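> Build me a model:
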Amino acid sequence: MRKMQSIVCLLCVMTGLYAQSDSAEVEAIKAVIQSAYVEGIQNEGDIEKIDAGVHPDFQLLGIGEDGALWHLPISEWKEKIKERKQNGQLPRATDNLISIKFLSVDVTGTAAVAKFEFYVGKELKYIDYLSLYKFDDGWKLVSKIFYKFEN
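Coordinates of the predicted model:
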């Protein structure tokens, strides 16, 4: 009986440690999304923040009006961001800032998917799905798909 209690106690401790570890990974993922994606790409156009959290092979994927799948590599997206900075479109004005609300973050080992609402100002514009992998230097965004709300 005592042996069974010890095993149950050990399993409870191990489950708690796993949950804490998973929670730490979720927080790390949220932090890289906030810094690299929300601040770096969307609000500030900060290339250093983008490079710190986005893998060089990142792809933005979407569906065109003709139903064809299109993709935008991060290298091309960064060029568009640089142009927007030069044209004065970035950084964004306070009333036009991008914010997000996390709906879920699913982590399995070194792979993760985050789903969140994407707001421009106070208006919900998209549901984004970001895929991430954990590398030696931390979590990196590797791809994005999205749903755009028609207004």
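> CA only for contacts and neighbour counts going forward, please
Will do.
> Any buried residues in the biggest strand by length in the chain, and which?
When the chain is scanned for its longest strand (criterion: DSSP state E), the result is strand 123-135. Neighbour counts over strand 123-135 (16 or more other CA atoms under 10 Å) mark Leu124, Lys125, Tyr126, Ile127, Asp128, Tyr129, Leu130, Ser131, Leu132, Tyr133, Lys134 as buried.
> after that strand comes which helix or strand?
Scanning forward in sequence from strand 123-135, with DSSP states H and E defining helices and strands, the next element found is strand 138-148.
> quick one, that following strand and strand 123-135 angle?
150 degrees (axes from the mean of the first three to the mean of the last three CA atoms, to 10 degrees).
> and the buried residues of strand 123-135 as CSV, adding distance to Ala28?
Formatted as CSV, the entries for the buried residues of strand 123-135 read as follows, by distance: CA to CA, whole Å:
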residue, distance to Ala28
Leu124, 24
Lys125, 25
Tyr126, 23
Ile127, 21
Asp128, 18
Tyr129, 17
Leu130, 14
Ser131, 14
Leu132, 11
Tyr133, 12
Lys134, 10
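> Now show me the structure for the sequence below, then we'll compare the two:
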Amino acid sequence: MLSIPDLIRKKRDGGQLTDEEISFIIESVTTKRMQDCQIGAMLMAIWQRGMVAAEIQSLTRQMMLSGEVMRWPDEWKRLMVDKHSTGGVGDKVSLVLAPALAACGCKVPMISGRGLAHTGGTLDKLESIPGFNVQQSAEQVQQKPDHSCKSDGK
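The predicted model follows:
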């Protein structure tokens, strides 16, 4: 039987976590069975001891699988691009590059944050644009856009 305190101790003492143990930790976090203080202790143990490549891969995979995994249409295969932030303050690239890439026909799914530092996050800025909707369902994200020019005939 897996135990959170035992797993924290294992990592604190320099042990390598197995796929099963990492899966248990992520499931415990997402179902709120792991206390905040235990999450903090595990993160501190990981920060102090580090993780080997196999642990990082497993952690990344389990974090991904803990949420909704989207599948993109096959016809988007060569159109998908990623703009990943390297950090910093101000959204100097995201707010310009993503729409420019989309205007060129690229698909640019992005994960962005809220309430970051004194400038706010990308979502905060986007929500300040009248009519811009950041709350999109998976179906809306995968819809084919209507690029036709609508005119009232005048």
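> Superposed, how do the two chains score by TM?
Once superposed, the chains reach a TM-score of 0.22 (TM-score structural alignment, normalised by the length of structure 1), with 54 aligned residues with a CA RMSD of 4.9 Å.
> Tell me which residues are up against the longest strand of structure 1.
Around strand 123-135 of structure 1, the neighbours that count as contacts under CA atoms under 8 Å, 6 or more residues apart in numbering are 110-119, 139-149.
> do the same with stretch 138-151 of structure 1
The set of residues external to stretch 138-151 of structure 1 that reach it, using CA under 8 Å, 6+ apart, is 28-29, 32-33, 52-55, 57-62, 124-134.
> hmm, try it at 6 Å
Residues lying outside stretch 138-151 of structure 1 but in contact with it, judged by CA atoms under 6 Å, 6 or more residues apart in numbering, are 53-55, 58-61, 125-133.
> so, if you compare these, which one comes nearest to Thr15 of structure 1?
Looking at the contacts of stretch 138-151 of structure 1 and their distance to Thr15 of structure 1, the nearest is Tyr133, at 23.3 Å (CA to CA).
> Please name the nearest non-neighbouring residue to that closest one.
Leaving aside its chain neighbours, Tyr133 of structure 1 sits nearest to Ala111 (4.7 Å; criterion: CA to CA, 6 or more residues apart in numbering).
> Please tell me how far that neighbour sits from Glu83 of structure 1.
Using CA to CA, to the nearest Å, one obtains 32 Å as the distance from Ala111 of structure 1 to Glu83 of structure 1.
> One more: Ile29 of structure 1?
28 Å.
> Show me which of these two is the more surrounded one.
For the pair Ile29 of structure 1 and Glu83, the greater number of neighbours falls to Ile29 (25 against 14), based on other CA atoms under 10 Å.
> Downstream of the host helix or strand of the more buried one, the next helix or strand is which one?
Counting by DSSP H and E, the element that carries Ile29 of structure 1 is helix 2-32. Past helix 2-32 of structure 1, heading to the C-terminal end, the next element that is a helix or strand (DSSP H and E) is helix 47-53.
> Contacts only, for Phe24 of structure 2.
The contact partners of Phe24 of structure 2, taken as CA under 6 Å, 6+ apart, number zero.
> Name the residues of the helix or strand hosting it that come out as buried.
If you go by DSSP H and E, Phe24 of structure 2 is part of helix 19-30. By 16+ other CA under 10 Å, the buried positions in helix 19-30 of structure 2 come out as Asp19, Glu21, Ile22, Ser23, Phe24, Ile25, Ile26, Glu27, Val29.
> Okay, buried residues for the helix or strand following it please.
For helix 19-30 of structure 2, the succeeding helix or strand toward the C-terminus, using DSSP H and E, is helix 36-49. Burial within helix 36-49 of structure 2, assessed by neighbour count using 16+ other CA under 10 Å, is assigned to Ile39, Ala41, Met42, Leu43, Ala45, Ile46.
> Just give me the closest of these to Ala138 of structure 2.
Taking CA to CA as the measure, Ala138 of structure 2 lies nearest Ile39 of those, at 29.6 Å.
> on that earlier part again, roughly how far out does the helix holding Ile29 of structure 1 sit from the chain middle?
Taking the mean C-alpha point of helix 2-32 of structure 1 and that of its whole chain, the gap between them comes to 24 Å (CA atoms, centre = their mean, to the nearest Å).
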